[in-house]
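Visitor: After the sequence you'll find the predicted model.
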Amino acid sequence: MIIEKNNIIPGKHNKPILTDVFFKDNKKPKPVLIFCHGYKGFKDWGAWDLMAKAFAELDYFFVKFNFAYNGGTVEDPIDFPDLEAFGNNNYSKELDDLETIIDWVTENQMYKNELDANNIILLGHSRAGGIVSIKAHEDRRVKQVISLAGVSDYANRYPISGDAEQWKKDGVKYVVNGRTKQQMPHFYQFYEDFTKHKERLNIKRAVSNLNQPFLIIHGDKDTSVLIEEAENLHKWNPKSTFKIVEGADHVFGASHPWKHDTLPEHLKKVIQLVNNFAK
């Protein structure tokens, strides 16, 4: 298996996108599975590397990356050394980053014998469930899309929800990272970008108009994104496939750091569901 960590890909907003690829070196064009991390997430979180290896073993060309403004750096891609960048992130930047990765995959001659650029699958966790759904609606290169514990609405979720006037007055609102104990900023530009692109960032609109096969996976013990959000997605796109992982939490049994050599059972189930759908 080939594992390449921390490829540096120039982003559209003056920050690089750190990217990992995992694949079997068998000169066989493979479906490209692009994974997007969620809010306060990063590509090296928890068991994501083990998940990447599992998909590579199943003969996918697996790609995962850090959104350019997720708060990581080239030198330190894990956790959030760059809170200024985190505060300047927004949904539009994340959509641009994902487009950059799709471009990189389709145009990269280095992997042309190993990937099938006509078979691109997007897999978004949590907040990125919305990002991949919107991008799939916009980009015909995407052939399948998967929402993993994904959100159904950005307007009613933090940081958009709440007192916009106070946010404008203060210029910033903070969220505490329970694990790292950092005060993580969201600058008011986040709200400005959202209101400017409200129509584009409407997940219901994107999901309702998806032409690609759409898989929704959710744990029934998810307390971060309630299963009702998955039910909404399925209602808006009745042709979608909806799979509930019984007993699973928001991260399907994983945690950070993940110090085990094997995947948690619920995440194994996710991999099985994705593979059954995609193949």
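Guide: Received it, and whenever you're ready, just let me know what you need.

Visitor: only C-alpha atoms for contact and neighbour calcs from this point on.
Guide: Noted.

Visitor: The helix or strand I101 falls within - contacts with which helices or strands?
Guide: Element membership for I101 (DSSP states H and E) is helix 91-107. Under the contact criterion of 3 or more Cα pairs under 8 Å, 6 or more residues apart in numbering; DSSP states H and E, helix 91-107 touches helix 127-138, helix 189-196.

Visitor: Quick check: buried residues in it?
Guide: 91-102, 105-106 (16 or more other Cα atoms under 10 Å).

Visitor: Format the residues you listed as a markdown table; extra columns: distance to P159.
Guide: Converted to a markdown table, the buried residues of helix 91-107 look like this (distance: Cα to Cα, whole Å):
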| residue | distance to P159 |
| --- | --- |
| Y91 | 11 |
| S92 | 14 |
| K93 | 16 |
| E94 | 15 |
| L95 | 17 |
| D96 | 20 |
| D97 | 20 |
| L98 | 21 |
| E99 | 23 |
| T100 | 25 |
| I101 | 26 |
| I102 | 27 |
| V105 | 31 |
| T106 | 33 |
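
Visitor: and here's the other structure:
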Amino acid sequence: MSEQTLRSESFEIPLSGGLKVRGRVKTQENGVRKPVVVVAHGFRGFQDWGFWPDVTERFAEAGLYAVSFDFSRIAASEEGLNDARVAEASTLSQDVLDLGAVVRQLWQGQLPLGQEADPARIALLGHSRSGGSSIVFANENPELVGAVIVWNGGPGPVKASTDSDLTKVQLAVALDYESNPERFDITSRFSGLRQPALIVQGDRDSERLLEFVDKLKEIAPHQSYVSIQGADHTFGIAHPYEGSNERLDAAFEETVAFLKRTYPLK
């Protein structure tokens, strides 16, 4: 593929309450409708954190329509919305709303270069906490999303009662989770997925996440699981990005292989 055919364009989706989702599309512009991968960064990340610009470009080079975005809490913080609004924007409930805004824009053909995307072949890729958000959205909207990928993540936050020194954001996140126990029971949501899913987990990640993946294997053995040897929560990558490594490359290659099995390229 020549560099001239790879396009990158930004977008912004206004939401209620002064919130907004900002994102970017990367794809080959060749008039062929492509499978879509929507990349969702982790709780402490953003769309340009570390490996994401490289990974989304590689998805585009592999023949996919790659979408990255900042959850609305990022713009809320950057634009100086009050602390209460930023805290509300940081909840799992808002994450799911943000994902919905992006996916529905895809279905409506309103994202840049939309003629290159096939909305009938959408996969969500969530890292860290966004893995859980992606599972919830896919479970609730099987007609909109056809596959789910989780990189090193998935379970909900700890309960508010376990720490008396939570920040406003942490408290809002925990209370939102506790107010929606059935909705955010990620293991139950995962077991109920109609779509194929891939769990990519570094074997040097936190014990909590390793135990979570073991539980998923028990309740949904029909789904796909990959262990990346020697990989921590970010596959050994830091920000600013200094290049890939074999652990990130392995996660990427396993993901592309899963996407091509799920959505054969035309």
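Guide: Cool, the structure landed. Everything numeric in this text was worked out from a predicted model, so none of it was measured.

Visitor: Any idea what the TM-score is?
Guide: Here the TM-score for the pair of chains, by TM-score structural alignment, normalised by the length of the second structure, is 0.86; 251 aligned residues with a Cα RMSD of 2.2 Å.

Visitor: thinking again about what came up before, winner for burial among the helices and strands packed on helix 91-107 of the first structure?
Guide: Of those, the one with the most neighbours on average (mean count of other Cα atoms under 10 Å) is helix 127-138, at a mean of 25.

Visitor: ok, which stretches of the stretch 1-150 of the first structure are strands?
Guide: For the stretch 1-150 of the first structure, applying DSSP state E, counting those that start in this stretch gives strands covering 2-10, 16-23, 30-36, 61-65, 115-125, 142-148.

Visitor: where in the second structure is the aligned partner of the fourth one, by residue range?
Guide: It refers to strand 61-65 of the first structure. Residues 65-69 of the second structure are matched to strand 61-65 of the first structure when aligned by TM-score structural alignment.

Visitor: That stretch against the first structure, how far on average?
Guide: Mean deviation of stretch 65-69 of the second structure from its aligned counterpart in the first structure after superposition (mean Cα distance after the TM-score superposition for the first structure): 0.6 Å.

Visitor: What about the second structure, which residue is the most distant from its middle?
Guide: In the second structure, the residue that sits farthest from the middle, by Cα atoms, centre = their mean, is S164; the gap is 29.6 Å.

Visitor: Now find how far off-centre the helix holding I101 of the first structure is within its chain.
Guide: Offset of helix 91-107 of the first structure from its chain centre (Cα atoms, centre = their mean, to the nearest Å): 12 Å.

Visitor: now swap in stretch 82-94 of the first structure and tell me
Guide: 15 Å.

Visitor: what's in contact with that stretch?
Guide: Outside stretch 82-94 of the first structure, the residues that touch it by Cα atoms under 8 Å, 6 or more residues apart in numbering are 13, 67-73, 80, 131, 184-187, 189-190, 193-194, 197, 201.

Visitor: start to end distance for it?
Guide: 16 Å (Cα to Cα, to the nearest Å).

Visitor: coming back round to it: which one of the helices and strands packed on helix 91-107 of the first structure lies nearest to G150 of the first structure?
Guide: helix 127-138 (4.2 Å; Cα to Cα).

Visitor: Tell me which other helices or strands that closest one touches.
Guide: Using 3+ Cα pairs under 8 Å, 6+ apart, helix 127-138 of the first structure sits against helix 91-107, strand 115-125, strand 142-148, helix 203-208.

Visitor: and of those, who's closest to E165 of the first structure?
Guide: Of all those, it is helix 91-107 that lies closest to E165 of the first structure, at 20.2 Å by Cα to Cα.

Visitor: Check the spacing between D193 of the first structure and Y91 of the first structure real quick.
Guide: Taking Cα to Cα, one finds D193 of the first structure at 8 Å from Y91 of the first structure.

Visitor: could you flag which of the contacts of stretch 82-94 of the first structure are buried?
Guide: 67-73, 80, 131, 184-187, 189-190, 193-194, 201.

Visitor: before we move on, back to that, would you list the strands of the stretch 1-150 of the first structure in CSV and tack on distance to A54 of the first structure and mean neighbour count?
Guide: Shown next, in CSV, are the strands of the stretch 1-150 of the first structure (distance: least, Cα to Cα, whole Å; neighbours: other Cα atoms under 10 Å):
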stretch, distance to A54 of the first structure, mean neighbour count
strand 2-10, 12, 15
strand 16-23, 9, 22
strand 30-36, 12, 24
strand 61-65, 9, 26
strand 115-125, 15, 22
strand 142-148, 17, 25
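
Visitor: Make JSON lines from those strands and add distance to F55 of the first structure to it.
Guide: Formatted as JSON lines, the strands of the stretch 1-150 of the first structure follow (distance: least, Cα to Cα, whole Å):
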{"stretch": "strand 2-10", "distance to F55 of the first structure": "12"}
{"stretch": "strand 16-23", "distance to F55 of the first structure": "8"}
{"stretch": "strand 30-36", "distance to F55 of the first structure": "8"}
{"stretch": "strand 61-65", "distance to F55 of the first structure": "7"}
{"stretch": "strand 115-125", "distance to F55 of the first structure": "12"}
{"stretch": "strand 142-148", "distance to F55 of the first structure": "14"}
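
Visitor: closest to E228 of the first structure out of those?
Guide: Nearest of the strands of the stretch 1-150 of the first structure (Cα to Cα): strand 142-148, 13.5 Å.

Visitor: Contacts for the helix or strand following the closest one next, please.
Guide: Later in the chain than strand 142-148 of the first structure, the nearest helix or strand by DSSP H and E is helix 164-170. Contacts to helix 164-170 of the first structure, defined as Cα under 8 Å, 6+ apart, come from residues 173, 188, 191.

Visitor: what about helix 164-170 of the first structure, distance to the chain center?
Guide: Per Cα atoms, centre = their mean, the centroid offset for helix 164-170 of the first structure relative to its chain is 28 Å.

Visitor: Going by neighbour count, list what's buried in it.
Guide: W167.

Visitor: tell me, what residue is most central in the first structure?
Guide: Closest-to-mean residue, the first structure, Cα atoms, centre = their mean: C36 / 2.3 Å.

Visitor: which residue packs closest to that one, ignoring adjacent ones?
Guide: Once flanking residues are discounted, C36 of the first structure sits nearest to G124: 4.7 Å by Cα to Cα, 6 or more residues apart in numbering.

Visitor: Now do the same contact list for the one you found.
Guide: 35-38, 130-132, 146-148, 150.

Visitor: Just the closest of those residues to G253 of the first structure, please.
Guide: Distances from G253 of the first structure to these, taken by Cα to Cα, are shortest for L148, at 13.4 Å.

Visitor: any idea what the closest one aligns with in the second structure?
Guide: So, by TM-score structural alignment, L148 of the first structure is matched to W151.

Visitor: for A248 of the first structure, same thing?
Guide: With TM-score structural alignment as the criterion, A248 of the first structure matches A231.
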